[in-house]
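S.K.: got a sequence here, can you model it:
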Amino acid sequence: MRSAMTRVSMRNIVAHKLRLALTILAVVLGTAFIAGSLMFTNMLDRTFSSAVSSQFDGVDAVAGPGENMAALPNEVVDELRDAPGVDKLNIEGSATVVAATTEGDPIQTGQGGSTATIYYPADESVGQAAEIVDGRAPDAVGEAVLNQNAAGKYGISLDQQLTIVDQAGRQTYTVVGFYNDEVAQSASLAFQISPESFREFYTDGATVPRVSLSAAEGIAPQQLVDDLRAAHPELKIDTGEVLAEEATKQVRDALSFVSYFLIAFGLVGLLVGTFLIANTFSMIVAQRTKEFALLRALGASKSQITRSVSVEAFIVGLLGSVLGVIAGAGLVAIIKAVMGANDMPLPDGGLGLSAQAVGVPIVVGVVVTLLSAWAPARKAGQVQPVEAMRSSESASPQPLRARTIAGVVIIAVAAVAAATGVSWEEGTTANRAILVGTAAVGVIAGVFLAGPAFSLPVVPPLGRLIGAPFGAMGRLASTNTRRNPRRTSATAFALMLGIALVTVIGMLGASMKQSVADLTKNEITAEYVLTGPDTGAFPVPADLPGRLPGVEGVGEVVSYSEVPIAVNDEFGYQFGPYGASPVFSGDPAELLSLEMVDGTSKLEGDTVIAPEAWAKERGWSVGDTVTISAPGISPETVEATLGGIFAESNVIKAPAVGLDTAMKLVPSSTVKINMVGVNGDGTADAGQLRANLEAEVKPDIIVQVRSTDEMSGQVMGMIDQMLFILYALLSLAVIIAILGIVNTLTLSVIERRQEIGMLRAVGSKRGQVRTMIILESVQMAIFGALFGILMGLGLGWAFLTVLADQGLKNIDIPWTLVGVMLAGSIVVGILAALWPAQRAAKTPPLDAISD
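M.R.: As a prediction, the model looks like this:
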């Protein structure tokens, strides 16, 4: 009997090709994103790991500054060059620059960048030398070679002169050659200049960043490293292999966030797909009640029926998951093509195929499909032989009490968890967020269970309202959605979940933008702020603050930097192993709105000002002495006085030090000026002051003059870019939801074949049947959108309230987005119903009735 049931399962799969295709599609959509995520991160890992490891090919040792050293002195470099066992020595260093034509027009690299590194010919190079494919190598100060693909992209020709700007000043490069580098992106300008040029332009003349060395013949890399360490214990010396492994690990750690991020959205897609799969199997089992009853009457046991449905689920899950892996590879290929078309080409790292990227989605897809089908499979096994005599599945009762009670209880518990997370002010942000996240899962599960009961008071009145202009067909559509609330709720649930996620992300984005607007309006008081590209990501020239006081109409000038110094051995901001503290030249109160609780904001002499919470936690008072140090750079320290304590600030969250004090400990090369604030002296109006400032900074090329409104506008643009990526990923969940509606409606049409045939037999036209199916779809889509928006608004408010300590204090609801989603749900309902409605309209009346 077991083999007979297996044959029945296989024949069932083959006999219902449309049903099979719809079910497999649900699995494909659920697994494709996970497969694509794993493949994409594999591809990035291989690409960047290859790029990193190639930098160290042929490098036997690398020597850099040790503790309390900022760079390698020239005399140490000479000693290393002459050390026993050393064959060649190369200076290593890189400078981030901005390139422009000699007319002062910057070369816009978009998502790329511009860097200057050092060129060595093949006979002098430690490791692999760049291959000059046109022109010649740079041999004079100011000459450079450029990656050929970027030269072609930006129309740069041989012997062309370019203006090159960095934070220390500006130089002129003459491009004398082009080289080929498979790793260099065409969107990025990768200049290589002679060691003499690099020393003159990008070092202080007395030191270099680090050096790479190759061992003489017969000397092992580790032996060379050991000998050099013994001779220079003050330096940090490692083999090239060790540094390559460390750099590769850093790349992988950085990419792990991308991986987690993408997989999180893959799981969202899989979650929506899971409900779609479960819904599909539930409907299929319901449609096959008579078939299962006949099998039971012929002697099949409950376990055999359950096994039969589970076998079908396994086959569907396996086929869908394999196709999902193929679709994931297609997603990666599309991403590479899109990035290439938008000036962000990825080097050829394949499609990222690996055993993990193929195996994990298949296992997850099969397991999820089996779990989704388990409840319907058990239900199929419980079908009694007598049910074969019933006319249709609809005759069987569908009690909602138990699942409704369970759903309401879960929602209530989730609401308590969310309320606890929101009101628990003493708790950490992480713990409060975990509570709200748990509440979110509970709300989703509760709404899934209680959804059919929730739909009864909402969907029928909504259906009557929407269907009123369509007469009898409108009323019939309303009756159909009320008749089977389980199907109505299950159809709407996937869309509900997708819209809830979009609403949460929309609230996050709107609140971030509002917070940025409030920050710039309420915190920045300077009339104009001067920054480099990307709001301080590229520092402004170091000499700019000193030049601005000479500009007509300029009064106070204040610069804000982040410098690697510590106050009482604590960095203000810690980024992994690196740390920095805020440093100001001038009075910070002329740039920012500071409410002084005690003392003064002026950083005169060796003075420090601190936030109230920071000072209170450490027991500081105005007049106390603190120690300023530069860990890892200088062994010296400076004793400073706490001159003022200020109330909470969204810009300065750590003790701030004066620039003159910081310069006693660190070289000027470590001072990166993020922004410069300028106030007028009253002799020029705002428009004239701006014009004067723009004229002054025009030769700098990179410096932009902005008002506070313009600053917030740029940051908002960056937020919009981030949200665009999130919405693009979330759109997959919405697409799955739309296909879920198509799937459910199509199965519904199959299930109601007799009913639709009867309508056609009594005179209903094809257009009327189409209208009825479309109205049913629109009702369910609007129901899903309404509940999704309510869920999203509630969960979004809870999450943002918990994140208030992270700067998101003003919760903003994106009403425009809410309106668009409501209107879009109508469009979704119509589009999703087109094919099922057309299929229903073509139902032959007599054949349907005879079935």
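
S.K.: could you use CA atoms for every contact and neighbour count after this?
M.R.: OK.

S.K.: where does the most centrally placed residue in the chain fall, helix, sheet strand or coil?
M.R.: By CA atoms, centre = their mean, the chain has its centre lying nearest to residue 261, at 6.1 Å. Following DSSP: H, G, I helix; E, B strand; the rest coil, the label given to residue 261 is helix.

S.K.: give the contact list for it.
M.R.: Residues near residue 261 by CA atoms under 8 Å, 6 or more residues apart in numbering: none.

S.K.: so how far is residue 636 from it?
M.R.: Going from residue 261 to residue 636 by CA to CA, to the nearest Å gives 43 Å.

S.K.: alongside the first, I'd like the structure of this one:
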Amino acid sequence: MMYWRVSWRYLTRNKLRSFYTILSILIGISSIFAVLSTVETAKKMTMERLKLYTGNADYSIQSSSHTFSGSVLDDIQQDSNVKAAIGVIHKQARFDLGGPENLAQTRLRITGLSSLRSELLTLEAVSGNLANEGIILPQTTAGLWKKNAGDLVRLQLPTGNMEVPVAAIVKDTPLLEGPSSWDEASSKSWRALAPLQTVQQWYSLTGQVQEIRIKLNDTAEEQSALASIGNKISDPSVFMEKIVLDEKQTNQLEELYLMLYAIGGLSMIISAFILYNTLYVSVVERKNEIAVMKTVGFIPSQIKKLFLCEVLILSLLGLIFGIPLGLGLASLMQKGLFHSFQANISYSPEFAIALPITIILGLCIPLAAAHIPVAYASKIDVIATLKQVPAQQKEKTTYRVVAGIVLLFGVFLNSIVSLLFLLAGVTLLFPFILSLFTRFFKRIGFMGYEGKIASNNILRTLNRSANMSVILAFVICLGLFVSSIFASMETSIESEVNHSFGGNLQLSTETPLTPEKLNAIQQFEGIHGVTAYKEKEVLWSGDKKINRFTIISANPDWYQKHPLFYDPQRKNTDLLQLLKAHPNGVLLGDYAFREWGGKAGEPIRIIRNNVPTELIVLGKVNTSQYGGYTAFMEESHFDKLFPETNAYKGLITVADRAAETSVKDFLLNTFPFDLERVQTLSEELEKQKRALPGVKSLFNGLLMISIAVVGIGILNTLIMNVMDRMREIGVMRAVAFTSGQVITSIVSESVVMGICGTLMGILLGIAMTYVNALTMQDTAASFVISIDTLLLSTFSGLLISLLAAVVPAQKAARYNLGQALKHD
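M.R.: So this is what the prediction gives:
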């Protein structure tokens, strides 16, 4: 108990220093807590949405003929191994609200379900009754349509126009995920539910289903259950597939998560540096006190315990106040992140993992930062301290400079690890760099005589000042590096989409794209060419886990001019020849290649109709299809591997890009009840760019928090420097130094640290961006520097340095002259 009392007494004796140290710790803790919570919430939300979409089913039964007899559903529901089964059919319709909606905004995909109260379906009614006759709308759609339960909606159906009542309005669910605005409706269909029999009647598909989703009994033996279900399927075109929830199909945010971790972690590391500085100064200030304690019987372990108690008090206070602040910050981050992608996503914040990890990090990182000063305190030499023998550090400084220069050569490794070598080398060299900067400013007479005094003060506390200056450099460097990634994405989006969109328009239909349909499309004026391609979702195994992605057929003739993929290092003709020469060869999209983790020439194991098959990975390509989580196979080889697959996707080229809109309207008019989706090249570009501004704002906000923590660190460092020199300041005042000159000298000290940190941060950020562009030549990464971020970083670095000097400068100027002269 004595240790805690002594530690608390010392912390309260230095209230201002302790306050700013706690403030930096709690901001670091709140940042890492918010980041962890946001990432975990995003991951959990993605998986839950996948489960909601599939109804948490185990298997899906489909047909290569698009629809099949619903009698299969009746037979399966009687199987004792089946816990629940539901029949599904999707069809297209049009609606008329009597408003100014254009053709593209009135597409409605109606999903017919054999049961609206199945265990495989989660529908929570907001108003109305699911048992009522009519269609069921999600809450967001009903709000945009301004419809309530019982209102009529005019539908255009193959059987004619009719007014259909709104049976119920339910909470938003992935199965009914439609547009979140009328603008989004131009490229995305609305969604609604209806009883299966009703949809069958509307579309003259009596007794037909498109899919059956099955959930097995918990006690059922899987293989025997599958055999039993298989015996009930006599149609050779009907097949059964296992449902695998692979979040990578919809959630490809690993790089985003890493950047969030980097910024949140940086705030925590900055806090640790501030704590390290505070504790180290505390040890130096109390060297005589520690020496005296040792002379009266204190052993090194007791000295360590005393300082560790101080660290734990600071850490606990940081956690107590930082976690509630982190809750609010997490809420803001999650709203900003999810709104960037889709406004009507519902989610609940996830804290179960973030909270314990934050507590562990909030205790362990400060304790790790305290290791060196605490060990130094326990090893203080009693005789040397009492005799005030100065320590010699020249050899250590020399070793540090040599080690830093050696680490800088790691940049030439041409690997992502080069960035770590660069950061480590600059960290070791920074005291030497700050020393050169300071001597330069001293030589040119920066801020006059007061500037010389400031320069001497920095050189006197070089390591302490260098620690905060290098952290400022890292924050600015990270800001430039992240902004360069976004700038590179912005500049590469148009190039990547143009190189991998396959034409001017993409379309997908509810029924197979037959030659007759393609011929009808080709006849429209303005269309230059049209083709259909096939896709097949397959399971693939990797890292002891079953995953799921889509294999796309590649038509060599079409892809020569309008490919769905490209390689910056190779011509498309070479890629197509490579695919044609290997019957079992595939090219993986960049994201799929990274997740697979192998090398070109090695096999990837897929599961086709429950039978394992090995395909040879011929290489990696860039593509905008499925975010790069896909594979491509030459068309004739694809047909041999998946003979039962029909084409539901099409590509269209137009003679003039201005004709994209008119062609889209033609398709909507020609296939009103079959066209599931049609997207123009311009719409895809807009969609890809839409999320970037929101995500950039999120990162800029986090970086501002990190810069604010750096400001606290500089402020704390200056306060410690002022307290160290209080007697010296008193002497200066006594010999006619004015308050203004004292303030100027301290502000100059902060500005020199700020200029050095800012300039080195900019140079380091440019260097890291360049190294990253060199090591990632096979990706879309390019050497792009955002001028806006560069100017903002420069302004923020200098401003925070000036603001950080205000409190210590005023404290020094207002300090009582008599007390200052008596200060020890």
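
S.K.: just give me the neighbour total for the closest residue to residue 152 of structure 2 other than its chain neighbours.
M.R.: If the residues on either side of it in the chain are set aside, residue 152 of structure 2 comes closest to residue 165, at 4.2 Å by CA to CA, 6 or more residues apart in numbering. The number of residues packed near residue 165 of structure 2 is 19, by other CA atoms under 10 Å.

S.K.: from what I see, residue 165 of structure 2 and residue 129 are in contact.
M.R.: No: with contact defined as CA atoms under 8 Å, residue 165 of structure 2 does not count as touching residue 129 (11.6 Å).

S.K.: residue 781 of structure 1 and residue 493 touch, don't they?
M.R.: No: using CA under 8 Å, residue 781 of structure 1 is not in contact with residue 493; the gap is 9.1 Å.

S.K.: count the neighbours of residue 160 of structure 2 for me.
M.R.: 8.

S.K.: kindly report the same for residue 148 of structure 1.
M.R.: Neighbour number of residue 148 of structure 1 under other CA under 10 Å is 23.

S.K.: my guess is it meets residue 182, correct?
M.R.: No: assessed by CA under 8 Å, residue 148 of structure 1 is found out of contact with residue 182, at 10.1 Å.

S.K.: returning to that earlier point: so which helix or strand takes in the residue nearest to residue 152 of structure 2?
M.R.: Using DSSP states H and E, residue 165 of structure 2 falls within strand 160-170.

S.K.: next secondary structure element downstream of that strand?
M.R.: Heading C-terminal from strand 160-170 of structure 2 (DSSP H and E), you reach strand 190-195.

S.K.: just to revisit the earlier point, how near is the residue nearest to the centre of structure 1 to residue 40 of structure 1?
M.R.: 12 Å.

S.K.: try residue 429 of structure 1
M.R.: Taken as CA to CA, the span from residue 429 of structure 1 to residue 40 of structure 1 is 31 Å.

S.K.: between those two, who's got more neighbours?
M.R.: residue 40 (28 against 18).

S.K.: tell me the contacts of the aligned residue in structure 1 for residue 576 of structure 2?
M.R.: Correspondence of residue 576 of structure 2 to structure 1, assessed by TM-score structural alignment: residue 611. Going by CA under 8 Å, 6+ apart, residue 611 of structure 1 touches 645, 646, 647, 648, 649, 652, 653, 654, 655.

S.K.: for residue 310 of structure 1, same thing?
M.R.: 370, 373, 374, 377.

S.K.: element containing the aligned partner of it in structure 2?
M.R.: Taking TM-score structural alignment, the alignment pairs residue 310 of structure 1 with residue 308 from structure 2. For residue 308 of structure 2, the element it lies in under DSSP H and E is helix 300-341.

S.K.: residue 237 of structure 1 too?
M.R.: strand 236-239.

S.K.: for residue 835 of structure 1, same thing?
M.R.: Element membership for residue 835 of structure 1 (DSSP H and E) is helix 815-841.

S.K.: in that helix, which residues are buried?
M.R.: Neighbour counts using 16 or more other CA atoms under 10 Å place 818, 821-822, 825-826, 828-841 of helix 815-841 of structure 1 among the buried residues.

S.K.: average gap between it and structure 2?
M.R.: Here the mean offset of helix 815-841 of structure 1 against structure 2 after fitting is 2.7 Å, by mean CA distance after the TM-score superposition for structure 1.

S.K.: helix or strand right after that helix?
M.R.: helix 845-850.

S.K.: roughly how far out does the strand holding residue 237 of structure 1 sit from the chain middle?
M.R.: Distance of strand 236-239 of structure 1 from the chain centroid (CA atoms, centre = their mean, to the nearest Å) equals 35 Å.

S.K.: so what's the nearest residue to residue 310 of structure 2 once chain neighbours are set aside up against?
M.R.: Of all residues not flanking residue 310 of structure 2 in the chain, residue 7 sits nearest, at 5.1 Å (CA to CA, 6+ apart). Residue 7 of structure 2 sits next to 306, 307, 309, 310 when contact means CA under 8 Å, 6+ apart.
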